[in-house]
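**Student:** could you look at this predicted model? Sequence included:
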Amino acid sequence: MSAPSSIDWQQRARQLTVDVRPIIDGERVDVRIDGRGDMHGGERGEVGEGRFDSVNPHDGRVVASLASCGEADVDAAVLSARRTFEQGTWSRISAHERSRTLLRFADEIERHQEELALLDSLEMGMPISSALPDVALAARIVRSTAERLDKLSEQVLPSAAHTLALNLRVPHGVVAAITPWNFPLYVALGKIVPALGMGNSVVLKPSEIASLSCLRLGDLAMAAGLPAGALNVLPGLGRETGRLLALHNDVDCLSFTGSTTTGRVLMQYAGQSNLKALLLECGGKSPQLVFDDLGDLDAVAESLVQGFVWNCGQVCVAGTRILVTRALYAPLLQRLSALVESQRGGDPLQPSTVLGPLANRVQLERVGAMVDAARRDGATIVAGGARDTAAGGCHYRPTLIADLPHAHVFMQEEIFGPVAGILPFDGVEQALQLANDSRYGLSATLWTRDVALAHGLVRRVRGGPVTVNAVASPGPGHVSGSSVEPAGASGFGAEGGTAGLMAYTRAKSVHYRLG
């Protein structure tokens, strides 16, 4: 769904007000500061102790000011989640009943699609033309997940006469979800819906950069009939609210999407507390492998650019290592250069805009510093390589870099911006060696018309999802039922499909002696 050109999104933004208070035990509660947000506030002001501003990265205006939930708030939310779980008002009802509630939740998301898309666009700069289909896809994933719940089965095991042996899956209990800012609503739903679907209670801590659509999700879940305490939403800073959740001894499972650095810290917190189960989707440096049997190089070039420019490159599976067979390297590089140079950022609230800003000043400075370091080390800036001063704000021009060794930090580390490096390879084995020469293992993309070649490589290349002849998606939901699991420094734990549901449960065996 593209952004309707008849809607004045700027006017919608000026008229929009939000409730920024956390949701605990089914209610909005006050936390230290006034809980009303003015969506069209003034320029960024000072942030006091225990609060933070959400800032529009396109124009620098304050979207809302929020309280950072502290220890008392985290304890109250976890207690509410635990109480609801133990009472069984959600955990012990049938899968069919949970499915019906989550289907109503999908209905609510679809009814509020424009509001939710606007919130993500204002907070992290996603163009409204992308945010609307993002919300629509998220609602479809909620629906497909809900429809899967009452199709799951458990195992009856072979056993001796007069005995019955079963393998069951039971919910963890209280699940904490810490979610990122790049796809605020989409990623949050990818965690809370499978967790809820399997009978857990959830405490959601969205990124402080983009919290508002997740807070609205809490309202919509209550409107759909989710019992109080089954979903609690706590805005807050990662170093405070996130840390408290990760260290909490009454959180049974923690699901996180974000940087590898933070993922390592969360593993330590799990060990320091109650050895809670962990699901981590962390960084990536995904390769795109281009082989020599392709026909339409112009179309391939378009897709390669979209693979690292989409959402301003703020995509965990962005194909930022472009590895090209040497025979095609020169002609493809020429096409890529022209395409990358033609990309221009604009106002995310204009329906014609397809490239928005980076999410904040910190990210803008990081991307610029990585490109500058590559330039100093002798890289060729094929296209871009600077801030987009015409668009202003946190906009950075899409950038393609060549002539760096594969071991260079630019080719090895996740940058999370619209930047990519390109290298030639000689032969299939070298292509595979370069693709797997990374501490990450999140995803990979293969460009070839040779089905046998592709099928032979998909099991050898490191990555959860492997996409052939298409731009990689940020999650498994684009194909109903598909499951992915990262490798290496990209984390661990399944997402999507049946395996993603099972990740929010633990195994239990039961043995009966009959008669």
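**Tutor:** Yep, it's here.

**Student:** going by C-alpha atoms from here, please, whenever you check contacts or count neighbours.
**Tutor:** Noted.

**Student:** do a quick rundown of the strands in the stretch 101-250 of the chain.
**Tutor:** Listed in chain order, the strands of the stretch 101-250 of the chain (DSSP state E, counting those that start in this stretch) span 155-157, 163-171, 174-178, 201-205, 231-233.

**Student:** what residues does L119 make contact with?
**Tutor:** 212-213 (C-alpha atoms under 8 Å, 6 or more residues apart in numbering).

**Student:** look up how far N56 lies from it.
**Tutor:** Computed as C-alpha to C-alpha, to the nearest Å, the L119 to N56 distance reads 10 Å.

**Student:** ditto for N182
**Tutor:** Going from N182 to N56 by C-alpha to C-alpha gives 13 Å.

**Student:** need the overlap of contacts for the two.
**Tutor:** Counting by C-alpha under 8 Å, 6+ apart, the residues touching both N182 and N56 are M124.

**Student:** one step back: out of the strands of the stretch 101-250 of the chain, nearest to L149?
**Tutor:** Nearest to L149, of all the strands of the stretch 101-250 of the chain, is strand 163-171, at 12.5 Å by C-alpha to C-alpha.

**Student:** counting by contacts, list what the closest one packs against.
**Tutor:** Applying 3 or more C-alpha pairs under 8 Å, 6 or more residues apart in numbering; DSSP states H and E, we find strand 163-171 packed against strand 155-157, strand 505-513.

**Student:** for the ones you listed, could you give me JSON lines that also reports distance to R239 and mean neighbour count?
**Tutor:** Conversion of the helices and strands packed on strand 163-171 to JSON lines gives the following (distance: least, C-alpha to C-alpha, whole Å; neighbours: other C-alpha atoms under 10 Å):
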{"stretch": "strand 155-157", "distance to R239": "42", "mean neighbour count": "12"}
{"stretch": "strand 505-513", "distance to R239": "28", "mean neighbour count": "12"}
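
**Student:** next, the one to line up against it:
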Amino acid sequence: MQTALPTAMWIDGEWAQASGGRTATHTSPRCGETAQVASADEVDVERAIQGAKRAFRSRVWAGLEPRERGEALIRWADLLDRHRDELAFLVAYEMGKPVTIAWNVEMRTAINTVRWYGELADKLMDESPRGRNGAVALVTREPVGVVGIITPWNFPMTLAMFKIPAALVAGNSVVAKPASQTPFSLLRAAELAFEAGIPPGVLQVITGSGAKVGEQLGMHDDIATLAFTGSTDVGKQLLSYAGASNAKPVWLELGGKSPNIVFPDAPDLDRAASMAAWAVSFNSGQMCTAGSRLVVHEDIREEVVAKVVDNLSAAVIGDPLDPATTLGPLAYAAHRDDVLAEIRKGIDSGAKLVLGSDAGRDDGLYVDPAVFVDVDPDSRLAQHEIFGPVLAVHSFRTEEEALAIANNTVFGLGSSVWTADLSRAHRMARGIDAGMVWINCYEEGDSSVPFGGRKLSGHGADRSNHGLDKYTHLKTTWIEL
């Protein structure tokens, strides 16, 4: 299908061009088509922040009953679902995700998350601990105010909806900045939020340079909280901006180098291998939780690697708008070049490439899946987040060795263990230094459970009740009787 590209910003409930008519060029990784998108400067960002601040202070949203905010979010989820075809097309067009995956996975998760927070709205309870000598103590949650949210290009709808509805259901106003590579889907979603009854100014979406807009959001004293998903380097920079301004909390979901550990007693080696292939190639490997390190017992290494190679070789690489495509292009040319450079560095390091190539393809921004064996656990190939379909294979003999390899990383986001031994599964889950551990599966989750990491993978949780922690203040009220 075709749909109009929303190329203006969404500010105060209407489309807004950038001051001076400033634009930036967006290039679709699917076909190289270009479009001009509004590019915010300081004036535009200030306008969006002040509009959000006015909306918050007016209590046009924060003053609603929680049930009313929840009903608006549910209406928003309904509209997102009604426009699912259009939004899936925008995601495929802007970042190259196969449209079937955008429809079945990305949009499903985004819609379910918005709906989940809408349904949660009137079920949140404050606390009333027992005070001494009969006093009454109340512990209440209050919205923080204006929330800045910066989201990445790899899951432009899903990762935005991991944050925005939680901030909204708490009563905040939001200024959201999508990645410059993926402006269209979130802009359209913001328009649908307005149609659902979310008042003007409560959800602002500004587009433009990540460096310029990110710095202004990070440094602005009227931004009470900042939530970011993206690269570790940018996350560190945002922390420095907060420290130099109003010391706002900055919540980070950053990179990963997730281990996928397979023991000989895995309940189903075929499934373990197929999921290992999926974990490194889904979304063309552009996933913070990608299982980019396969840690497999030496007794089954050759068998598992052969199965993984077979699975990856069956990927259908092509036009993301073709329903048969399972592996689309990388999101933009510079990133494709970086991934190919990392494959070359892996070859130069002495690791053995058993699938794939360091040569680009002639048909677009595609990279064939690559598998390396005999990888040094301390090498760049094993330590650096490549963010492409590149797998490093390590072998081990004992649980202790598997844990040492798994934890030999500055990241701590996802991980997986394949074993039929329940005690081993518990030992490994406790021993792995990561925010999420999947047992005999990969990348499973639900709106009811938190998503987040530790170490250089960030801190704080998206999704679940815990996702609200970022967007609320605790207030204690003590009443002597």
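**Tutor:** It's in. Everything numeric here is computed off the predicted structure, so don't read it as measured data.

**Student:** what would you report as the TM-score here?
**Tutor:** TM-score for the superposed chains, counting by TM-score structural alignment, normalised by the length of the second structure: 0.97, backed by 480 aligned residues with a C-alpha RMSD of 1.4 Å.

**Student:** let me have the strands of the stretch 101-250 of the first structure in CSV, extended by distance to S144 of the first structure.
**Tutor:** Below are the strands of the stretch 101-250 of the first structure laid out as CSV (distance: least, C-alpha to C-alpha, whole Å):
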stretch, distance to S144 of the first structure
strand 155-157, 23
strand 163-171, 20
strand 174-178, 20
strand 201-205, 20
strand 231-233, 20
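
**Student:** and stretch 28-37 of the first structure, how far out from the chain's middle?
**Tutor:** The chain centre lies 27 Å from the centre of stretch 28-37 of the first structure; the measure is C-alpha atoms, centre = their mean, to the nearest Å.

**Student:** distance between the ends of it?
**Tutor:** So stretch 28-37 of the first structure: terminal residues 14 Å apart, C-alpha to C-alpha.

**Student:** buried sites along that stretch?
**Tutor:** Going by neighbour count (16 or more other C-alpha atoms under 10 Å), the buried part of stretch 28-37 of the first structure is 28, 30-31, 35, 37.

**Student:** those in strands, which ones?
**Tutor:** In this view, the buried residues of stretch 28-37 of the first structure that belong to strands under DSSP state E are 28, 37.

**Student:** report the contact partners of the aligned partner of L226 of the first structure in the second structure.
**Tutor:** With TM-score structural alignment as the criterion, the equivalent of L226 of the first structure in the second structure is I198. Residues near I198 of the second structure by C-alpha under 8 Å, 6+ apart: 61, 72-73.

**Student:** on that earlier part again, how about the helices and strands packed on strand 163-171 of the first structure in JSON lines, adding distance to G384 of the first structure?
**Tutor:** Shown next, in JSON lines, are those (distance: least, C-alpha to C-alpha, whole Å):
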{"stretch": "strand 155-157", "distance to G384 of the first structure": "56"}
{"stretch": "strand 505-513", "distance to G384 of the first structure": "47"}
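
**Student:** between the ones you listed, which gets nearest to R140 of the first structure?
**Tutor:** That would be strand 505-513 among these, by C-alpha to C-alpha, at 22.9 Å.

**Student:** which residue numbers in the second structure go with that closest one?
**Tutor:** Counting by TM-score structural alignment, strand 505-513 of the first structure pairs with residues 472-480 of the second structure.

**Student:** list the contacts of the residue nearest the centre of the first structure.
**Tutor:** The centre of the first structure sits closest to V187, judged by C-alpha atoms, centre = their mean, with a distance of 4.0 Å. By C-alpha under 8 Å, 6+ apart, V187 of the first structure lies in contact with 179-180, 257.

**Student:** give the equivalent position in the second structure for it.
**Tutor:** Match for V187 of the first structure (TM-score structural alignment): L159.

**Student:** circling back to that earlier point, what remains of the contacts of V187 of the first structure once you look at the second structure?
**Tutor:** Retained in the second structure (both residues aligned by TM-score structural alignment, their matches' C-alpha atoms under 8 Å) from the contacts of V187 of the first structure: 179-180, 257.

**Student:** out of those, who's the most crowded?
**Tutor:** Highest neighbour count within those: T179, with 28 neighbours (other C-alpha atoms under 10 Å).
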